[in-house]
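Engineer: Kindly return the folded structure for what I paste below:
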Amino acid sequence: MLDVGIYTLNFALSFLKDEIKNIIATCKKMPSGVDESNGIILEFQKGAFAFLNSSVAAISDRKGVINGTKGYICVDNINNPNSIKAYDKERKLIKDCLVPSQINGFEYEFEACFKALELNKIECDEMNHEEILKMMNLMDRVREKMGVKFIGE
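Structural biologist: Sure, this is the predicted structure:
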């Protein structure tokens, strides 16, 4: 959850700005008790769902899909996208957006950090402390549902 799982949660919450109503989560644990693979369903107050999975033990396509009533959007790699494609109800490609070339996908984080430091800020506008705490609390809630505990908890 705290390694690759954050990417799926961040992807979902970057589109779904609603309060989470319910969390269903399960995982396969390693002998150490750390989650190796997980499946998560987030149900939101206004009726949307996010179906997420991640694993440190399997190779994934890293795709993200946002489904809607008028079509869907495919992001080829939620960690470091190269393209974002929009399709209509008939599954016809209606827009193909190329993303600027990146090395590893962390460029945006570095740029935001440098910008904040240059402005003598203690947090980034792109993801402020409130958003970071919200995500950490969500990961704690998901871990609780999966029965993953750390030493001292």
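
Engineer: Every contact and neighbour count from this point should use C-alpha atoms.
Structural biologist: Will do.

Engineer: can I assume residue 54 is in contact with residue 37?
Structural biologist: Yes - contact criterion C-alpha atoms under 8 Å: residue 54 and residue 37 qualify, at 5.7 Å.

Engineer: Strands of the protein, start to end?
Structural biologist: Under the criterion DSSP state E, the chain contains strands at 20-29, 35-44, 49-55, 64-67, 71-75, 83-88, 93-98.

Engineer: do you know which of those lies nearest residue 135?
Structural biologist: Closest of these to residue 135 is strand 20-29, at 11.8 Å (criterion: C-alpha to C-alpha).

Engineer: run this one through as well so I can compare:
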Amino acid sequence: MLAMVFAIGWTISSAFLGVRKVRDYEVAVALATQAIEAVRAARHRELGSDKDGRKDTLLADFSSAGQPFDDEAGEGFVPVVKVGAVEFKREIFISDAPSLLEPLPSGLKVIRVVISWKAVEDGAPVVFEAVTTHADLW
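Structural biologist: This next block holds a predicted model:
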């Protein structure tokens, strides 16, 4: 009887551990989706890139937590988001896609969103990455 109770308890605790992992991935996907949707809504010239270092770009907004709209009531474009006991670090990389015609720019940017966190159960680093492109259409 005791072995059966132990087996049921172990099964339930394993199920809760699986639910926690799934929830962490859901949060990571939501953070990556928020960044990608913000990129899709922005104009091409407002995105910036890893090389230019401008402060008036979407990339600069995602890289800093000191903007006026980064509080709880704002848009929440901050580099570190804490959900429960887990801290999710969001990094966004924007680079210009190379052009086949050298003097002309390609008008295409490659956007990489990397979400990293440490698993609660064992502290192992976990990474979720999403990659998309943004074309200069307007």
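
Engineer: Could I get the TM-score for this pair?
Structural biologist: Put the two chains on top of each other and the TM-score (TM-score structural alignment, normalised by the length of the second structure) is 0.29; 68 aligned residues with a C-alpha RMSD of 4.5 Å.

Engineer: Throw the strands of the first structure into JSON lines and include distance to residue 132 of the first structure and mean neighbour count, thanks.
Structural biologist: Formatted as JSON lines, those follow (distance: least, C-alpha to C-alpha, whole Å; neighbours: other C-alpha atoms under 10 Å):
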{"stretch": "strand 20-29", "distance to residue 132 of the first structure": "16", "mean neighbour count": "16"}
{"stretch": "strand 35-44", "distance to residue 132 of the first structure": "18", "mean neighbour count": "19"}
{"stretch": "strand 49-55", "distance to residue 132 of the first structure": "19", "mean neighbour count": "19"}
{"stretch": "strand 64-67", "distance to residue 132 of the first structure": "21", "mean neighbour count": "17"}
{"stretch": "strand 71-75", "distance to residue 132 of the first structure": "23", "mean neighbour count": "18"}
{"stretch": "strand 83-88", "distance to residue 132 of the first structure": "25", "mean neighbour count": "16"}
{"stretch": "strand 93-98", "distance to residue 132 of the first structure": "28", "mean neighbour count": "12"}
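
Engineer: Any idea which of those gets closest to residue 133 of the first structure?
Structural biologist: strand 20-29 (15.0 Å).

Engineer: elements contacting that closest one?
Structural biologist: When contacts are defined as 3 or more C-alpha pairs under 8 Å, 6 or more residues apart in numbering; DSSP states H and E, strand 20-29 of the first structure sits against strand 35-44, helix 129-146.

Engineer: what about 10 Å?
Structural biologist: Secondary-structure packing of strand 20-29 of the first structure (3 or more C-alpha pairs under 10 Å, 6 or more residues apart in numbering; DSSP states H and E): strand 35-44, strand 49-55, helix 129-146.

Engineer: Going by neighbour count, which residues of the last one are buried?
Structural biologist: Okay, so that is helix 129-146 of the first structure. For helix 129-146 of the first structure, a neighbour-count test (16 or more other C-alpha atoms under 10 Å) marks 135, 138, 139, 140, 142, 143, 146 as buried.

Engineer: Any buried residues in the host helix or strand of residue 92 of the second structure, and which?
Structural biologist: Element membership of residue 92 of the second structure, judged by DSSP states H and E, is strand 86-96. Using 16+ other C-alpha under 10 Å as the test for burial, strand 86-96 of the second structure gives 88, 89, 90, 91, 92, 93, 94, 95, 96.

Engineer: mind listing the helices for the second structure?
Structural biologist: 2-41, 44-47, 58-63 (DSSP state H).

Engineer: Most tightly packed of the ones you listed?
Structural biologist: The highest mean neighbour count among the helices of the second structure, using mean count of other C-alpha atoms under 10 Å, belongs to helix 58-63: a mean of 20.

Engineer: Contacts only, for residue 128 of the second structure.
Structural biologist: Shown in contact with residue 128 of the second structure (C-alpha atoms under 10 Å, 6 or more residues apart in numbering): 25, 28, 29, 32, 90, 113, 114, 115, 116, 117.

Engineer: I'd assumed residue 88 was in contact with the last one.
Structural biologist: Yes - under the criterion of C-alpha atoms under 10 Å, residue 117 of the second structure makes contact with residue 88 at 4.9 Å.

Engineer: joint contacts of those two?
Structural biologist: Listed as contacting both residue 117 of the second structure and residue 88 by C-alpha under 10 Å, 6+ apart are 24, 28, 80, 81, 82, 126, 127.
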